[in-house]
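Asker: okay, here's the prediction I keep looking at, along with the sequence it came from:
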Amino acid sequence: MKRLCEIFKSTRKEEMYLYVDKAKGLEDVPEVLLKQFGEPQSVMTIILTPERKLARVDVAEVLEKIDSDGFFLQMPPTPEQLLQRDRASD
């Protein structure tokens, strides 16, 4: 499965991103989520395939959520994830 996705960053929450099918845009994202997300800012358009690696999320999960819900919401890292990231960069 291959999908052209657009990724938006949140203007309200650091490191929160929405992945959507480029052709459909934000039409399947619930209004309540968009209100909490803030003004979506497009940061990237990419082709997602099962073989592609993403930095913080599993591409299979992203593709599955876009298929079932019309979007995938990537939440900011937890404090534990931030600690692990900092340790890995040392």
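Answerer: Structure's in. What do you need? Everything quoted here is computed from the prediction, not taken from an experiment.

Asker: every contact and neighbour count from this point should use C-alpha atoms.
Answerer: Noted.

Asker: in space, what's closest to residue 72 - neighbours in sequence excluded?
Answerer: Closest residue to residue 72 apart from its sequence neighbours, by C-alpha to C-alpha, 6 or more residues apart in numbering: residue 19 at 5.0 Å.

Asker: and that neighbour, what element?
Answerer: strand 17-21 (DSSP states H and E).

Asker: right, and residue 3 touches residue 21 too?
Answerer: Yes: using C-alpha atoms under 8 Å, residue 3 is in contact with residue 21, at 7.0 Å.

Asker: compare these two (neighbour count), which wins?
Answerer: Between residue 3 and residue 21, counted using other C-alpha atoms under 10 Å, residue 21 has the larger neighbour count: 24 against 17.

Asker: okay, pairing it with this:
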Amino acid sequence: MLEILNYGGALAGVAGAVSLIIASIRTNAARIWKDEAEAHKARADRLIEELEEVKGKLSDLEDKTQVLISLLSAIDPQKLEGLQTGRH
């Protein structure tokens, strides 16, 4: 009977150690996933900033293009018409 209790105590110790290891793995995995999520959010925030910058530059180019079209049409309307229809 004493031998069974010794084995039972050893099994309880092993079960406790295994549960501690599993808890440690889960905690570490949660931390890793959290770190990954934060890294992805930071990258997304940077991409949003870059996209806003590109959109601003595109808007500036569109404005400058309109000015150039106005200048060109004032100087040579036929040349402008040729550019718009694909004839150079």
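Answerer: Yep, that arrived. Keep in mind that this is a model prediction, so the values were computed, not measured.

Asker: got a TM-score for the two of them?
Answerer: Once superposed, the chains reach a TM-score of 0.19 (TM-score structural alignment, normalised by the length of structure 2), with 29 aligned residues with a C-alpha RMSD of 3.9 Å.

Asker: coming back round to it: now the residue nearest to residue 72 of structure 1: how far from residue 85 of structure 1?
Answerer: Residue 19 of structure 1 sits 22 Å away from residue 85 of structure 1, taking C-alpha to C-alpha, to the nearest Å as the criterion.

Asker: the two: which is more packed in?
Answerer: A side-by-side neighbour count of residue 19 of structure 1 and residue 85, using other C-alpha under 10 Å, places residue 19 first with 26 against 12.

Asker: shouldn't that one be in contact with residue 4?
Answerer: No: Residue 19 of structure 1 is beyond contact range of residue 4, at 10.0 Å (criterion: C-alpha under 8 Å).

Asker: re earlier: so what's the residue nearest to residue 72 of structure 1 up against?
Answerer: 5, 6, 7, 8, 62, 66, 71, 72, 73, 74 (C-alpha atoms under 8 Å, 6 or more residues apart in numbering).

Asker: of those, just the buried ones, PyMOL syntax please.
Answerer: Filtering those down to the buried ones (16 or more other C-alpha atoms under 10 Å) takes a single PyMOL command:
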select buried, resi 5+6+7+8+62+66+71+72+73+74
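
Asker: inside strands: which ones of the contacts of residue 19 of structure 1?
Answerer: 5, 6, 7, 8, 71, 72, 73, 74 (DSSP state E).

Asker: how about the helices in structure 1?
Answerer: 31-37, 59-69, 79-89 (DSSP state H).

Asker: and the last one, what's buried?
Answerer: Using 16+ other C-alpha under 10 Å as the test for burial, helix 79-89 of structure 1 gives no buried residues.

Asker: this completes my enquiry, with thanks.
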